[in-house]
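**Student:** Sequence first, predicted model second:
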Amino acid sequence: MKEITTKDLAKKLKDEEKISIIDVREDDEVAQGKIPGATHIPLGQIPERLDEIDKNKHHYMVCRSGGRSGKASGFLKEQGYDVTNVAGGMLDWKDEVEK
């Protein structure tokens, strides 16, 4: 499984790269703040919301610590998606968040 550090992901955002970030945490966790521009799709809803995830784009998967996003990454990879897990998740995220 491909992984990226939160520091490297933050650099991509600062460099204004057009990237897709999917936050798979639960509603109450996301309410405390998410990476700016991230799409929120809770882990349990991924299978029924595949039509919202563009198969032609690369996606960065994030959760609280990297476990759930790792599961989401594995599932999406099996479905033919190009994904990278964000190692350390929001616990390691040091940059700004949006609420």
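**Tutor:** Received, thanks. As the structure is a prediction and not an experimental result, all values here were calculated from the model.
**Student:** going forward, measure contacts between C-alpha atoms and count neighbours the same way
**Tutor:** Noted.
**Student:** which residues sit in contact with residue 87?
**Tutor:** By Cα atoms under 8 Å, 6 or more residues apart in numbering, residue 87 lies in contact with 3, 4, 5, 6, 62, 65, 66.
**Student:** Residue 8: neighbouring residues, count only.
**Tutor:** By the measure other Cα atoms under 10 Å, the count of residues near residue 8 is 11.
**Student:** Am I right that it sits in a helix?
**Tutor:** Yes - counting by DSSP: H, G, I helix; E, B strand; the rest coil, residue 8 is found in a helix.
**Student:** ok, and here's another one to check against it:
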Amino acid sequence: MKEMTAKEVELLVNEGKVLDIIDVREVDEVAAGKIPAAVNIPLGLVEFRMHELDKSKEYIMVCRSGGRSGRAAQFLEGQGFDVINMAGGMLSWEGKVK
């Protein structure tokens, strides 16, 4: 499984790169703040909403600390998606939140 640090993702966001970020935290966790471009798909719904994703894109998976996003990344990778886990999750995120 590929991984990036929160700092690496933040640098790409600050450079204006268009990233496909999926936040797999629960709705109440996301309400406290998420990466502005991130789409919320709680971990328990990833399997049921993966039809919304495009296999030609690369997705960065995010959660609170990196564990749930790692599980989501492994699952999606097994389904043929190109995914990267953001190691350390939102606990390591120092960038802007929405």
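**Tutor:** Arrived safely. Computed from a prediction, not measured in an experiment: that's the story for all the values here.
**Student:** overall similarity of the pair, as a TM-score.
**Tutor:** Here the TM-score for the pair of chains, by TM-score structural alignment, normalised by the length of structure 2, is 0.98; 98 aligned residues with a Cα RMSD of 0.5 Å.
**Student:** which secondary structure element contains the most centrally placed residue in structure 1?
**Tutor:** In structure 1, the residue lying closest to the centroid (Cα atoms, centre = their mean) is residue 61, at 2.5 Å. Element membership for residue 61 of structure 1 (DSSP states H and E) is strand 58-62.
**Student:** which residues does the closest residue to residue 83 of structure 2 other than its chain neighbours contact?
**Tutor:** The shortest distance from residue 83 of structure 2 to any non-neighbouring residue, by Cα to Cα, 6 or more residues apart in numbering, is to residue 59 (4.7 Å). Residue 59 of structure 2 sits next to 19, 20, 21, 22, 82, 83, 84 when contact means Cα under 8 Å, 6+ apart.
**Student:** lining up those with structure 1, which overlap?
**Tutor:** Retained contacts for the contacts of residue 59 of structure 2 in structure 1, judged by both residues aligned by TM-score structural alignment, their matches' Cα atoms under 8 Å, are 19, 20, 21, 22, 82, 83, 84.
**Student:** buried subset of the residues you listed?
**Tutor:** Buried members of those, scored by 16 or more other Cα atoms under 10 Å, are 21, 22, 82, 83, 84.
**Student:** List the first helix or strand encountered after the strand or helix carrying the second one toward the C-terminus.
**Tutor:** Remark: residue 22 of structure 2 resides in strand 20-23, with elements defined by DSSP H and E. Following strand 20-23 of structure 2 in sequence order, the next helix or strand is helix 27-31 (DSSP H and E).
**Student:** how much does that following helix stray from structure 1?
**Tutor:** For helix 27-31 of structure 2, the mean deviation from structure 1 after alignment is 0.4 Å (mean Cα distance after the TM-score superposition for structure 1).
**Student:** Could you list the buried residues of that helix?
**Tutor:** Result for helix 27-31 of structure 2 [16+ other Cα under 10 Å]: buried residues residue 30.
**Student:** how far does stretch 8-21 of structure 1 stretch from start to finish?
**Tutor:** By Cα to Cα, to the nearest Å, the extent of stretch 8-21 of structure 1 from end to end equals 13 Å.
**Student:** what does stretch 14-22 of structure 2 give?
**Tutor:** Note: stretch 14-22 of structure 2 ends 18 Å apart using Cα to Cα.
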